[in-house]
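K.L.:
Mind folding the following:
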Amino acid sequence: MSTQDPAARRNALRAEALRIADDVLFPAAAEVDRTGVVPASHWRALADAGLYGIAAPVEAGGPGLEFGEITEILEILVSGCLSTAFTWLQHHGVVISLSRTPNSPLRDELLQPTVAGRLRAGVAYAGVVPTPPRMTATRTGRGWSFTGHAPFVSGWGLVDLLQISARDAATDDVIAAILSTADLPSGVRASPLALTAAAATATVSVQVDELAVPDTRVVSRVTSAEFFANQNVGVRLNGTLPLGLLRRCTALLDVAGQAPAARRLRERADEARVALDSAMGDAASLLAARADAARLALDAVATLVAARGGEALLRGSDAERLFREASFVLVAASRPELKDLLVRRFGGLPEPDQTPLAPAASAVRPVWAARDA
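P.N.:
Just a heads-up that it's a prediction; the model follows:
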């Protein structure tokens, strides 16, 4: 982006996101869904617009967006193409990690190219979420040995960098390293997953056997308590997925002459955003708000299917694709507590009393606050 004035730059980023979503991503979304391939031109458009750097702090060339401005851009791009946006979303966690790392040589090497989108990044951290963890790290002479399993890793073959996390077998600390995907050894084995929706995310299951990780590639080491406290930020960001689908459904409902239904769904989306943002300090409340947003997306696509009628039964129609994608956002980037909550809600079962599932996000400074450091 060439705009230098901060306010103008922020407005330009939002305008670019809207343009790309409506003029580039959505017109190609059906073909991306059919072929399972995101065109390289999509990634170039996002990079040229400066959208790979929206999470970067100002001192690293970032735009200094407020959190709500970031989530709005995420929603907008999800409304264009879920496969493209979901894969691109993973990149920002790596930008944040690099902007905060005490490993200055690694930051100097990788931060600017990731902010510019010259290097695209993905993440593999799901292996540290369950207890016991699926991915563990053992200390070696000058680094670590990672072993375990990451069940869902998106962007395989599309990203240049992979941030992989493991729990220290001795201390339970979470160790995160950033590796070049081109240099991954044969001990890292990827098995493609045949997804029913968003297949173009190139999502795989990754098995890691004694992966040597030198200290020079370690981007962070935090306690497990710090790691889980900061997961609230990730849960909120993933809450943009169902609201992004709702944006597209309401736009299509307007076209179908169903403006009153579209208007009411937008009102409900506004309420869902407020609930998500208000719950950032409490993990249990945040997961409940995330569940409500996922359910709202299902309501939106069901409304669109009903409005489109028989056309929605045709493979490849917008309504049919969005219906499958709603199932994806229902469980993607999920946690066992969220799945249990959704099962109870859909099954009409009583919900347990809300108790904190992780330390409050305020207990540890959220990772997105790095731009203020």
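
K.L.:
From now on I want contacts and neighbour counts done on CA atoms only, so please keep to that.
P.N.:
Fine.

K.L.:
quick one, what contacts residue 295?
P.N.:
Counting by C-alpha atoms under 8 Å, 6 or more residues apart in numbering, residue 295 touches residue 330.

K.L.:
Correct me if wrong, but it is in a helix.
P.N.:
Yes - the assignment for residue 295 (DSSP: H, G, I helix; E, B strand; the rest coil) places it in a helix.

K.L.:
Report the separation between it and residue 343.
P.N.:
Residue 295 is 11 Å from residue 343, where distance means C-alpha to C-alpha, to the nearest Å.

K.L.:
Give the burial count for the residue lying closest to residue 103 once chain neighbours are set aside, as a bare number.
P.N.:
Leaving aside its sequence neighbours, residue 103 sits nearest to residue 219 (C-alpha to C-alpha, 6 or more residues apart in numbering; 6.2 Å). Neighbours of residue 219 under the rule other C-alpha atoms under 10 Å: 25.

K.L.:
Following up with a second sequence; could you model it the same way so I can compare the two?
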Amino acid sequence: MADLVATARQLAADLLAPSAAAVEAAGTVPRGHLDALAGAGLYGLTGPRPAGGLGVDAVTVAAVVEELAAGDLATTFVWLQHLGVVARLAAAGTHADLLADLCAGRRRAGVALQAATRPGPPAMRVRADDGDLVLDGAVPWVTGWGAVDVLLVAARDGADVAFVLVDAAEGPTLAVEAQPLVAVQASATVELQLAGHRVPADRLVRRRPFAEVLASDAATLRVNGSLALGLVRRCTRLVGPSPLDGEVAAVRARLGAAGPDDLPAARAEAAALAHRAAGALAVATGSGAVRSGSDAERTLREALFLLVFGTRPAIRAALLDRLGAAPPPR
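P.N.:
Reported below is the predicted structural model:
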């Protein structure tokens, strides 16, 4: 799928990178950016071919994410949530009409998953009532509000996690509150609050045991590392030839080869490299790096964002160790 990677690289160079500073300043991803990704077929990247998707392998997905993130992290971040919904619908084998619309980019999706899948008491619950599903709780990080039509919400029901489709529209039982972020503010990330929110029972995508969801979580971590590698690629292009070129290739290879046990360390390595590369870009830029809106200033903030985005305890521990702040052994 080299053509897809080349298409993503061209979109990043011609559309995303030249307007990245303006997008961040405006605080919203232009619909035209997302339309361009849909027009290139990238909204169906993880979708099955019978539904109009491209059905590409994980290596191609990672490469496309990396290319787009090198251009503009906010746009890539919004689009990436959609891919997760497409993949989950495809795996469940349900909602064929919606899946076809999502693959074509006619409808666009976001995710609200972490409140029900994190260890400990669930922050989002679901129950059946008179032919409906009723959701209650809050999800602190939901990306792409205003740019998505539907959310895939994970909610706990006893020992199970239910994945439920919810229309992305405010109302008496669905409220959102903007999350002010240090970076990717244009991603329109909000806290989602549901209070007795009812949806038809046929909006259920699938139900899985909570323990099974946690066990499979590691498989979802790989692609987030490509966001960090995209930032490194941006830095290498702006700085020029340097040892960072070899390092990004090495980290990419480790991410690709990592199994579930090794993936947290590889993810930490990618985030730490992005942090260091952004610092190198600032130094190479000089005093202009402290000018608000410069490529270096924005990239530094985005590298900070990626140090904490999508982390898990094992990733955090590995990052603290790399940054020299791991707690001393007992």
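
K.L.:
any idea what the residue nearest to residue 103 of structure 1 aligns with in structure 2?
P.N.:
Under the alignment (TM-score structural alignment), residue 219 of structure 1 maps onto residue 205 of structure 2.

K.L.:
Kindly report the same for residue 231 of structure 1.
P.N.:
Looks like residue 231 of structure 1 aligns to residue 217 there (TM-score structural alignment).

K.L.:
For that match, grab the count of nearby residues.
P.N.:
13.

K.L.:
Could you do the one 4 residues further on as well?
P.N.:
For residue 221 of structure 2, the tally of surrounding residues (other C-alpha under 10 Å) stands at 20.

K.L.:
my guess is it meets residue 263, correct?
P.N.:
Yes - at 7.5 Å, residue 221 of structure 2 counts as touching residue 263 under the criterion of C-alpha atoms under 8 Å.

K.L.:
how about the strands in the stretch 101-250 of structure 2?
P.N.:
Along the stretch 101-250 of structure 2, counting by DSSP state E, counting those that start in this stretch, strands occupy 109-112, 124-129, 132-142, 150-157, 160-167, 174-178, 190-200, 204-209.

K.L.:
Any chance of JSON lines for these, columns distance to residue 28 of structure 2?
P.N.:
Below are the strands of the stretch 101-250 of structure 2 laid out as JSON lines (distance: least, C-alpha to C-alpha, whole Å):
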{"stretch": "strand 109-112", "distance to residue 28 of structure 2": "15"}
{"stretch": "strand 124-129", "distance to residue 28 of structure 2": "27"}
{"stretch": "strand 132-142", "distance to residue 28 of structure 2": "14"}
{"stretch": "strand 150-157", "distance to residue 28 of structure 2": "18"}
{"stretch": "strand 160-167", "distance to residue 28 of structure 2": "20"}
{"stretch": "strand 174-178", "distance to residue 28 of structure 2": "12"}
{"stretch": "strand 190-200", "distance to residue 28 of structure 2": "13"}
{"stretch": "strand 204-209", "distance to residue 28 of structure 2": "30"}
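
K.L.:
what do we get in structure 1 for residue 60 of structure 2?
P.N.:
Matched by TM-score structural alignment, residue 60 of structure 2 corresponds to residue 69 in structure 1.

K.L.:
got it, and residue 282 of structure 2?
P.N.:
That one, residue 282 of structure 2, aligns with residue 305 by TM-score structural alignment.

K.L.:
distance of residue 136 of structure 1 from residue 143 of structure 1?
P.N.:
Distance, residue 136 of structure 1 to residue 143 of structure 1, using C-alpha to C-alpha: 13 Å.

K.L.:
more crowded one of these two?
P.N.:
residue 136 (26 against 16).

K.L.:
To which residue of structure 2 is the more buried one aligned?
P.N.:
Match for residue 136 of structure 1 (TM-score structural alignment): residue 125.

K.L.:
State the distance from that match to residue 138 of structure 2.
P.N.:
Residue 125 of structure 2 is 9 Å from residue 138 of structure 2, by C-alpha to C-alpha.

K.L.:
Around residue 60 of structure 1, how many other residues sit close by?
P.N.:
17.

K.L.:
so who does the alignment partner in structure 2 of it touch?
P.N.:
In structure 2, residue 60 of structure 1 lines up with residue 51, judged by TM-score structural alignment. Residues near residue 51 of structure 2 by C-alpha under 8 Å, 6+ apart: 96, 99-100, 103.

K.L.:
same deal with residue 172 of structure 1?
P.N.:
Contacts for residue 172 of structure 1 were tallied using C-alpha under 8 Å, 6+ apart; they are 223-224.

K.L.:
neighbours around the alignment partner in structure 1 of residue 297 of structure 2, how many?
P.N.:
Counting by TM-score structural alignment, residue 297 of structure 2 corresponds to residue 320 in structure 1. Residue 320 of structure 1 sits with 19 neighbouring residues when counted by other C-alpha under 10 Å.

K.L.:
how close does residue 320 of structure 1 sit to residue 17 of structure 1?
P.N.:
Taking C-alpha to C-alpha, one finds residue 320 of structure 1 at 24 Å from residue 17 of structure 1.

K.L.:
How about the residue nearest the centre of structure 1, nearest residue that isn't a chain neighbour?
P.N.:
Taking C-alpha atoms, centre = their mean, the centroid of structure 1 lies closest to residue 89, which sits 4.3 Å from it. Closest residue in space to residue 89 of structure 1, ignoring its immediate chain neighbours: residue 74 at 7.5 Å, by C-alpha to C-alpha, 6+ apart.

K.L.:
Mind giving me the packing neighbours of the one helix or strand the one you found maps to?
P.N.:
Per DSSP states H and E, residue 74 of structure 1 falls inside helix 67-80. Contacts defined by 3 or more C-alpha pairs under 8 Å, 6 or more residues apart in numbering; DSSP states H and E place helix 67-80 of structure 1 against helix 6-19, helix 26-35, helix 82-100, helix 240-255.

K.L.:
quick one, which of those helices is nearest to residue 131 of structure 1?
P.N.:
helix 82-100 (22.1 Å; C-alpha to C-alpha).

K.L.:
you'd agree residue 187 of structure 2 is up against residue 141?
P.N.:
No - with contact defined as C-alpha under 8 Å, residue 187 of structure 2 does not count as touching residue 141 (10.8 Å).
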